[in-house]
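> okay, predicted coordinates and the sequence, questions at the end:
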Amino acid sequence: MRRRVSGSECYVAFGDSMIIDYYAGGPGWGAASLLYKNLDDVYPDWKGRDLATLYPGIRFHDLTSDGATTDTVLSWQLPKAPTVENQPTIIILTVGGNDILHQYGVPEKKGITLSYEMKGRLLKIISYLQDSVRFPKPARIYIGNIYDPSDGMGNLEKEGYSRWPDGLKVLDHWNKRIEEVAREKGLTLVDVHRHFLGHGVNYDDPSGKHYDPEDNTSWLWQVIEPNSRGAHEIRKLFWEKIYEDSLK
């Protein structure tokens, strides 16, 4: 299904290293870029399954940045957003992972408090996107949650990280806040967390409850950033949601 759009309609990506190009392989390789335009020679099975094909004429504005937090999106990315007049806009956002990294090691109780502070900033981001004249309704906003690089095992010590006893619990609270924002603001939640289990730093540990014997591969470049496979998997998740909406 194709729908030609006017020259003023655009697709905008906000967020962090989950969807940037750099760690996935360079320009065009990140999840946000692949969602816009598939690399046909690399992913021939995905030829035509991109926004440039689904919405001929749509423009791509990539405002993602390495290390971005909710503060970064608020203070740096949003002010650089393009003005889009009277046209629906597709927006994707992945943020929160670096916020939690900055609080690495905190106990669960403190993590809960911090998760609500993160939620407050995230609500400001979404309110701007939904209420600003830059993005007139009906903007379609898709937000990804945060994957667990430990594959549910809560152990990143082999990668040089100190043990964080409450890490999985804190991450769960962070993802609950993102889910709450999605529900409260009418966004589409993209469940990156569930999809990535079994493909983090413990991907090759058969004792892990999420071990995938049919695809025991890592989707991470290092501990945090997705590699090319990870970027491809993230774009698949966003594409499925966006394409589903295009059929409505």
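Sure thing, it's come through. Residues are numbered from 1 along each chain as shown.
> alpha carbons only for contacts and neighbour counts from here, please
OK.
> next up, the contacts around the one residue sitting closest to the centre of the chain.
Centroid-nearest residue in the chain: Thr94, 3.2 Å away (criterion: Cα atoms, centre = their mean). Residues counted as contacts of Thr94 (Cα atoms under 8 Å, 6 or more residues apart in numbering) are Phe14, Gly15, Asp16, Met18, Ile19, Ile143, Gly144, Asn145, Ile146.
> buried sites along the top helix by length along the chain?
In terms of residue count, the longest helix belonging to the chain (DSSP state H) is helix 108-131. Residues of helix 108-131 classed as buried by neighbour count (16 or more other Cα atoms under 10 Å): 108, 111-112, 114-116, 118-119, 121-123, 125-126, 129-130.
> identify the farthest-apart pair in the residues you listed.
In terms of Cα to Cα, those reach their longest pairwise distance at Glu108 and Gln130, which sit 32.0 Å apart.
> what ranges does the chain have for its helices?
Going by DSSP H, the chain shows helices at 31-36, 51-54, 70-72, 97-101, 108-131, 167-185, 192-196, 228-246.
> same list (those helices) but as TSV, adding distance to Cys10.
Formatted as TSV, the helices of the chain follow (distance: least, Cα to Cα, whole Å):
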stretch	distance to Cys10
helix 31-36	10
helix 51-54	10
helix 70-72	22
helix 97-101	26
helix 108-131	14
helix 167-185	21
helix 192-196	24
helix 228-246	14
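> His199 against Asp151, yeah?
Yes. The pair His199 / Asp151 is scored as a contact, 6.8 Å apart, by Cα atoms under 8 Å.
> compare the helices of the chain and give me the one nearest Ser6.
Nearest of the helices of the chain to Ser6, taken as Cα to Cα: helix 51-54 at 12.7 Å.
> the closest one: how far from the chain's middle?
Between the mean C-alpha point of helix 51-54 and the mean C-alpha point of its chain there is a distance of 19 Å (Cα atoms, centre = their mean, to the nearest Å).
> one more: stretch 239-248?
Once both centres are worked out by Cα atoms, centre = their mean, stretch 239-248 turns out to sit 17 Å from its chain's centre.
> most distant residue from the middle of the chain?
Residue farthest from the centre of the chain, counting by Cα atoms, centre = their mean, is Ser207 at 28.1 Å.
> distance check, that residue against His199.
14 Å (Cα to Cα, to the nearest Å).
> try Thr72
According to Cα to Cα, Thr72 stands 28 Å off from His199.
> of these two, which one has the most company?
When neighbours are counted by other Cα atoms under 10 Å, His199 comes out ahead of the other of Thr72 and His199, with 24 against 17.
> quick check: closest non-adjacent residue to that one.
Ser218 (4.6 Å; Cα to Cα, 6 or more residues apart in numbering).
> that neighbour touches Tyr203, doesn't it?
Yes. Using Cα under 8 Å, Ser218 is in contact with Tyr203, at 5.8 Å.
> looking at these two, which is more packed in?
Here Ser218 and Tyr203 are compared on neighbour count by other Cα under 10 Å; more neighbours surround Tyr203, at 25 against 20.
> the more buried one: what's it in contact with?
Applying Cα under 8 Å, 6+ apart to Tyr203 gives the contacts Asp151, Tyr211, Asp212, Asn216, Thr217, Ser218.
> for comparison:
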Amino acid sequence: MKTRTPLTKTASDIRRRLLFMVGVIVILGVPAYLEFKLRRPVGEGPAGPQIAMEPFQSVWTQRRVHLLGVGDSVTRGLGAKSNLHSYFERLKQNPKDEWPDMQGKHLSAVLPNLTATNVAVSGSTSIDHQRVIETEIEPFEEDVFGLVVMTTGGNDLIHSYGRRPPEEGAMYGATLEKAQPWIESFERRLGGMLQSISDRFSAGCVIFLGDIYDPTDGVGDAPSIFLPDWPDGLAIHAEYNRVIRRVANQFGHVHVVPLHETFLGHGSHCRQFWRSTYDWDDPTYWFYTNIEDPNDRGYDAIRRVFLQAIVDQRQAFVSLSDREPDLSLGINF
């Protein structure tokens, strides 16, 4: 009868240890991979910053104010539970199922002579927005002050999802060098759009322009959102946001709404607690199934940051109560 040599026994022990280690890796690694790479819970309840009640306890002005929505599917509301849950509609009026902490915090409560129009179009680019502004927005009556909310440029970046060679207005996959002329064109186009919108309100207006969020939470790994790799994607995205801030700074009455900052930690890496963007209070996913638009909770957050930006500039509306509009020169804040 043969007995195992020490060498044979050692090899067998090594195999057992390797199998044990593989088992441990599988048992621990698969759940970790699912949790930190694939699981993206949307959560429940309110999303986004708290908004104080005090600014909504008195009327800002009795003058006529028109709320105008311009831009893409974010301002249109694609991905919201219903049209009444879009950020545009929730700015105008609380829906019946409004969260308790936001009840009474809407523009109709402080602007009793508010009217509204939303000309945003899902899937549209900044090139489309320029056309819409020029052809579909007529000048408003001389006593109407404008309150404009706008999102533009996001579809310029993400279209056509790498399925076609990059071009202006659909630059996904482009190098920064190739995109540079398109970025410069966007800067000129955005300045023209903001001026054209302003010109349609002879009584003056205030414009709130959202910057562009990032569904990869600043990591830039496009495959995490099921898109082809795009090495220069983050750099081009950053350039677009720099353009938005730079152009807005040329107008005293245009204010940037920080959607990019607000959504960090709520994209494809929302469960990765070791990242600086991790939101310990609400580590949930705020994007719709199409990746590029918000889900219902995302729209709640957008409504809140737009509303806070408007509250911060409410003196522009309060001052309307103290004087008549200068119809010859216009009023720009």
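Here it is on my side, so go on. Since the structure is predicted, the reported quantities are computational estimates derived from the model, not experimental observations.
> how close are the two chains, by TM-score?
Overlay of the two chains. TM-score (TM-score structural alignment, normalised by the length of structure 1): 0.92; 245 aligned residues with a Cα RMSD of 1.7 Å.
> can I get the contacts of Tyr203 of structure 1 in a markdown table with distance to Pro79 of structure 1?
What follows is those, written out as a markdown table (distance: Cα to Cα, whole Å):
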| residue | distance to Pro79 of structure 1 |
| --- | --- |
| Asp151 | 36 |
| Tyr211 | 42 |
| Asp212 | 42 |
| Asn216 | 41 |
| Thr217 | 38 |
| Ser218 | 35 |
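> highest neighbour count among those residues?
Asp151 (25 neighbours).
> structure 2: which residue goes with that residue?
Under the alignment (TM-score structural alignment), Asp151 of structure 1 pairs with Asp217 in structure 2.
> how far away is the closest residue to its match other than its chain neighbours from Pro283 of structure 2?
Across the structure, with Cα to Cα, 6+ apart as the measure, the residue nearest Asp217 of structure 2 apart from its sequence neighbours is Leu264 (4.9 Å). Noted for Leu264 of structure 2: a distance of 10 Å to Pro283 of structure 2, by Cα to Cα.
> check Asp128 of structure 2 too.
Relative to Pro283 of structure 2, Asp128 of structure 2 is positioned 35 Å away (criterion: Cα to Cα).
> Ser86 of structure 2 and Ala80 of structure 2, how far apart?
Separation of Ser86 of structure 2 from Ala80 of structure 2 (Cα to Cα): 6 Å.
> overlap in contacts of those two?
Asp296, Tyr299.
> which of these two has more neighbours?
When neighbours are counted by other Cα under 10 Å, Ser86 of structure 2 and Ala80 differ, and Ser86 comes out ahead with 27 against 22.
> give me the range in structure 1 that the longest helix belonging to structure 2 lines up against.
The single longest helix within structure 2, with elements called by DSSP H, is helix 6-33. Counting by TM-score structural alignment, helix 6-33 of structure 2 pairs with no residue of structure 1.
> buried residues, that helix. List them.
Taking 16+ other Cα under 10 Å as the basis for neighbour counts, none of the residues of helix 6-33 of structure 2 comes out buried.
> counting contacts, what elements does it pack onto?
Packing partners of helix 6-33 of structure 2 (3 or more Cα pairs under 8 Å, 6 or more residues apart in numbering; DSSP states H and E): none among the helices and strands.
> ok, now which ones touch the corresponding residue of structure 2 for Asp245 of structure 1?
Aligned against structure 2 by TM-score structural alignment, Asp245 of structure 1 finds its counterpart in Gln313. With contacts defined as Cα under 8 Å, 6+ apart, Gln313 of structure 2 is in contact with no residue.
> what separation do you get for Gln313 of structure 2 and Val243 of structure 2?
Remark: distance between Gln313 of structure 2 and Val243 of structure 2 (Cα to Cα) = 22 Å.
> swap in Pro294 of structure 2?
Applying Cα to Cα, one obtains 23 Å for the distance of Pro294 of structure 2 from Val243 of structure 2.
> these two: which has the busier surroundings?
Comparing Pro294 of structure 2 with Val243 by neighbour count (other Cα under 10 Å), the higher total belongs to Pro294, at 28 against 20.
> can you find the partner of the more buried one in structure 1?
Residue correspondence to structure 1 (TM-score structural alignment): Pro294 of structure 2 is matched to Pro226.
> same question for Glu89 of structure 2.
Counting by TM-score structural alignment, which is the criterion used here, Glu89 of structure 2 corresponds to Ser33 in structure 1.
> same check, this time on Ser202 of structure 2
Looks like Ser202 of structure 2 aligns to Pro136 there (TM-score structural alignment).
> can you tell me how far the closest residue to its match other than its chain neighbours sits from Phe196 of structure 1?
In space, and not counting its chain neighbours, Pro136 of structure 1 is closest to Asn86: 6.3 Å by Cα to Cα, 6+ apart. With distances defined as Cα to Cα, the gap from Asn86 of structure 1 to Phe196 of structure 1 amounts to 37 Å.
> ok, those two, which is more surrounded?
With other Cα under 10 Å as the criterion, Asn86 of structure 1 and Phe196 differ in neighbour count, and Phe196 comes out ahead with 23 against 14.
> for that one, which residues are in contact?
Here Phe196 of structure 1 is in contact with Tyr147, Asp148, Asp151, Trp219 (criterion: Cα under 8 Å, 6+ apart).
> over to Tyr116 of structure 1?
Taking Cα under 8 Å, 6+ apart, one finds Arg177 in contact with Tyr116 of structure 1.
> just checking, what residue in structure 2 corresponds to it?
In structure 2, the position corresponding to Tyr116 of structure 1 is occupied by Glu184, as judged by TM-score structural alignment.
> that match and Val247 of structure 2, how far apart?
Applying Cα to Cα, the value for Glu184 of structure 2 to Val247 of structure 2 is 11 Å.
> now Arg297 of structure 2
When distance is defined by Cα to Cα, Arg297 of structure 2 is 29 Å away from Val247 of structure 2.
> okay, the two: which has more neighbours?
Using other Cα under 10 Å as the criterion, Arg297 of structure 2 and Val247 rank with Arg297 on top: 25 against 19.
> you'd agree that one is up against Thr284?
No. Under the criterion of Cα under 8 Å, Arg297 of structure 2 makes no contact with Thr284, lying 9.5 Å away.
> which residue is the nearest non-sequential neighbour of the residue mapped onto Gln62 of structure 2 from structure 1?
Across the two structures, Gln62 of structure 2 finds its equivalent in Val5 of structure 1, going by TM-score structural alignment. Taking Cα to Cα, 6+ apart, and ignoring the residues beside it in sequence, Val5 of structure 1 has Gly57 as its nearest neighbour in space, at 5.7 Å.
> residue contacts, the one you found?
Arg4, Val5, Ser6, Gly7, Glu9.
> what do we get in structure 2 for it?
Matched to structure 2 by TM-score structural alignment, Gly57 of structure 1 sits across from Asn113.
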